[in-house]
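# Below: sequence and its predicted model.
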Amino acid sequence: MLDDFMTRATLAGIGVAFAAAPLGSFVVWRRMAYFGDATAHAAILGVALALALELSIFAGAMAVALAMALTVSALSGRGYAMDTLLGVLAHSALAFGLVAVSFLSGIRIDLMAYLFGDILAVSRGDLGVIWSGAALVVGLIGWRWSRLLTSTLSPDMAHAAGINPRHEQLILTLALAITVAVAIKVVGVLLIAAMLIVPAAAARPLARTPEAMALIAAGIGAASALVGLRAAYVLDTPAGPSIVCVAATAFALTGLYSVARKAR
């Protein structure tokens, strides 16, 4: 079954959707969209370092994404507005990464594949990395679910319950770095944030509980991968952007549904 490239691509898209769904819900609840974008942009620098040092792309992307996320967490609240800090770090990391890639001699690199993904070129080894990373993210979020929810709702309530909100923030940071590393092959660094945010935002009008929102987001993400891949195959369009377009359409439809429901 895994000899078929479309089967591997489909499984890769579903794996990323399952990883991004619970994490994306927290990104939406905490209004961390730009934070996820900054972490994803840093991954291209990790790709360049991994190729230069002959390391795993997954390891390089995750290490730099984690370093970026930790840097943002450490510098926040120290005299810089968060949006300014994220803007500077996100675009600086992407620029340094692109410059670093240009210095790689003797290494053929398809830059567009890392920027926008190359899901159709996913190998069996990539599938193992993607699903292992997805299982790790889901397990991590599931293990800390109630603590993460409490610290998201109210840091004061979390302190009263003996929960350290900063520690829970680090858990989300680690999960975000893993998700960025596993998604880079599927949708690329420029669209990873979209796979985090759009399915979760589309699920919000349909969900009555946080758990339901995470599950619905996973369903929308997986369906977007399936429909987006089929559309890319039929229309001969880029696979990664096609997946995000389908997710964006789902967001528009659920938004219209929410408006219509309120009007009634």
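Nice, thanks for sending it over. Residues are numbered from 1 along each chain as shown.

# rest of the way, CA atoms for contacts and neighbours
OK.

# For this protein, which segments count as helices?
5-29, 33-52, 57-75, 82-102, 111-116, 124-143, 145-153, 155-160, 165-183, 192-203, 210-235, 239-263 (DSSP state H).

# Take those and write them to JSON lines, including mean neighbour count.
Formatted as JSON lines, the helices of the chain follow (neighbours: other Cα atoms under 10 Å):
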{"stretch": "helix 5-29", "mean neighbour count": "24"}
{"stretch": "helix 33-52", "mean neighbour count": "25"}
{"stretch": "helix 57-75", "mean neighbour count": "21"}
{"stretch": "helix 82-102", "mean neighbour count": "17"}
{"stretch": "helix 111-116", "mean neighbour count": "18"}
{"stretch": "helix 124-143", "mean neighbour count": "18"}
{"stretch": "helix 145-153", "mean neighbour count": "17"}
{"stretch": "helix 155-160", "mean neighbour count": "14"}
{"stretch": "helix 165-183", "mean neighbour count": "23"}
{"stretch": "helix 192-203", "mean neighbour count": "27"}
{"stretch": "helix 210-235", "mean neighbour count": "21"}
{"stretch": "helix 239-263", "mean neighbour count": "18"}
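
# also this one, for the comparison:
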Amino acid sequence: MTLLDDFLVRAALAGLGLAIAAAPLGCFVVWRRMAYFGDATAHAALLGVALSLTFSASVFGGVLAVSLIMALTVSTLSGRGFAMDTTLGVLAHSALAFGLVAASFLSGVRIDLMAYLFGDILAVMPADLAVIWGGAAFVLALIAWRWNALLTATLNPDLAVAEGYDPKREGLVLTIALAIVVAVAIKVVGALLITAMLIIPAAAARPFARTPEAMAIAATIIAAVSVLGGLNASYTLDTPTGPTIVCVVAILFALSVIAAGAIARSKDAKG
């Protein structure tokens, strides 16, 4: 018997792998106001699952391919004068609907839609861990490599051009990273809750961070605490694990808002 024989240990490792990949990327999602972009990409994941099962292909590969196609489609449409909130709404919900319909046509294949919609972290196997941590390592390496360029292009595209960076190329880097995180997260929190793990830790860290790097680190810590706290709460209360993890991170966000407000009022009182 090895350490990875314990399903709770595997679940914790899977959740932590997602946390360290999603939280830093989520900071850019928050800074760029890309929450709906994340939703469109995540909802496409279910269509990727259905196509993978239809053609007996790797679920991870299918989700990654469809998520990447969706993300590239959104990026292309964003530069052609379309109203992005409407376009993203159409694409996000259409992709989810087509995924659900495609899954219903799978004959002779048992598919647990709840597991793909809300995650099945307790069923993670060692092979899944290798995929999750491999994807997380790639995303972290990509963000670290392009950090200055991504940050400059996010804060001031004109300055990025002046410094020799191509904002469109950096947007493509984020698109690729987002597609990988979606493919990694489908097993952990499911297609409907992936965006929550991207934006809520970053939003919770934002009031207390003085630098972008500090915000990324704080968001990662919050995401990791949420994963471990959610696993413990789910085991104790016998609740769905993926949604419970998101509930914990939502509570932490609420506490951060309350704390930030109290600190601001304290400073005003002293001033």
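Now that the structure is in, tell me what you want to look at. Fair warning: this is a prediction, and the values are worked out from it, not measured in the lab.

# Can you get me a residue count around the equivalent of Arg208 of structure 1 over in structure 2?
Under the alignment (TM-score structural alignment), Arg208 of structure 1 pairs with Arg210 of structure 2. Arg210 of structure 2 has 9 neighbours, counted by other Cα atoms under 10 Å.

# Please tell me how far Arg210 of structure 2 sits from Ile217 of structure 2.
11 Å (Cα to Cα, to the nearest Å).

# Check Ala50 of structure 2 too.
Going from Ala50 of structure 2 to Ile217 of structure 2 by Cα to Cα gives 35 Å.

# Over to Gly38 of structure 2?
Distance, Gly38 of structure 2 to Ile217 of structure 2, by Cα to Cα: 21 Å.

# what's the answer for Leu113 of structure 2, then?
33 Å.

# Also Ile245 of structure 2?
Relative to Ile217 of structure 2, Ile245 of structure 2 is positioned 19 Å away (Cα to Cα).

# Verify the contact between Ile220 of structure 1 and Ala203 for me.
Yes. Ile220 of structure 1 lies in contact with Ala203 (Cα atoms under 8 Å); the separation is 7.4 Å.

# Structure 2: which residue goes with Gly221 of structure 1?
Match for Gly221 of structure 1 (TM-score structural alignment): Ala223.

# same deal with Phe35 of structure 1?
Counting by TM-score structural alignment, Phe35 of structure 1 lines up with Phe37 in structure 2.

# Stretch 68-75 of structure 2 corresponds to what range in structure 1?
Going by TM-score structural alignment: stretch 68-75 of structure 2 matches residues 66-73.

# what span of structure 2 lines up against stretch 233-246 of structure 1?
Aligned by TM-score structural alignment, stretch 233-246 of structure 1 falls on residues 235-248 of structure 2.

# from the chain's centre, how far out does that stretch sit?
18 Å (Cα atoms, centre = their mean, to the nearest Å).

# got the contact list for Pro210 of structure 1?
Going by Cα atoms under 8 Å, 6 or more residues apart in numbering, Pro210 of structure 1 touches no other residue.

# how much space is there between it and Trp29 of structure 1?
According to Cα to Cα, Pro210 of structure 1 stands 10 Å off from Trp29 of structure 1.

# any idea what Ala50 of structure 2 aligns with in structure 1?
Alignment note: Ala50 of structure 2 maps to Ala48 in structure 1; criterion TM-score structural alignment.

# Grab the nearest non-local neighbour of its match.
Leaving aside its chain neighbours, Ala48 of structure 1 sits nearest to Val101 (5.2 Å; criterion: Cα to Cα, 6 or more residues apart in numbering).

# and if you look at Ser242 of structure 1?
Among residues not flanking Ser242 of structure 1 along the chain, Gly228 sits closest, at 4.9 Å (Cα to Cα, 6+ apart).

# hang on, isn't that neighbour packed against Ile243?
Yes. Counting by Cα under 8 Å, Ile243 is a contact partner of Gly228 of structure 1 at 4.0 Å.

# Tell me the counterpart of Phe96 of structure 1 in structure 2.
Per TM-score structural alignment, Phe96 of structure 1 is aligned with Phe98.

# Now do the end-to-end distance for the match of stretch 233-246 of structure 1.
13 Å.

# got it, and stretch 196-211 of structure 1?
16 Å.

# Likewise for stretch 197-211 of structure 2?
Across stretch 197-211 of structure 2, the terminal residues are separated by 21 Å (Cα to Cα).

# measure Ser132 of structure 1 to Ala239 of structure 1 for me?
Per Cα to Cα, Ser132 of structure 1 is found 22 Å from Ala239 of structure 1.

# likewise Leu190 of structure 1?
Taken as Cα to Cα, the span from Leu190 of structure 1 to Ala239 of structure 1 is 14 Å.

# sorry, back to before: the match of stretch 68-75 of structure 2: average distance to aligned residues in structure 2?
Compared with structure 2 after fitting, stretch 66-73 of structure 1 deviates on average by 0.3 Å (mean Cα distance after the TM-score superposition for structure 1).

# mind checking how far that stretch is from the chain centre?
For stretch 66-73 of structure 1, the distance to the chain centre is 15 Å (Cα atoms, centre = their mean).

# contact partners of it?
By Cα under 8 Å, 6+ apart, the list of residues contacting stretch 66-73 of structure 1 reads Phe35, Ala38, Thr39, Ala42, Leu85, Leu86, Leu89, Leu170, Thr173, Leu174, Leu176, Ala177.

# farthest pair in those residues?
Across those, no pair lies farther apart than Leu85 and Leu174, at 19.6 Å, counting by Cα to Cα.

# Show me what Val187 of structure 1 aligns to in structure 2.
Aligned partner of Val187 of structure 1 by TM-score structural alignment: Val189.

# with structure 1 superposed, average distance for stretch 249-259 of structure 2?
Mean deviation of stretch 249-259 of structure 2 relative to structure 1 after superposition (mean Cα distance after the TM-score superposition for structure 1): 0.6 Å.

# Thought Gly48 was touching Gly62 of structure 2, still the case?
Yes. Gly62 of structure 2 lies in contact with Gly48 (Cα under 8 Å); the separation is 4.8 Å.

# give the contact list for Ile194 of structure 2.
Each residue near Ile194 of structure 2 by Cα under 8 Å, 6+ apart is listed here: Asp39, Ala42, Val182, Ala185, Ile186.

# what separates Leu77 of structure 2 from Ile69 of structure 2, distance-wise?
Distance from Leu77 of structure 2 to Ile69 of structure 2, by Cα to Cα: 12 Å.

# Which residues does stretch 7-16 of structure 2 contact?
By Cα under 8 Å, 6+ apart, the residues outside stretch 7-16 of structure 2 that reach it are 3-4, 121-126, 129, 132-133, 188, 223-224, 227-228, 231.
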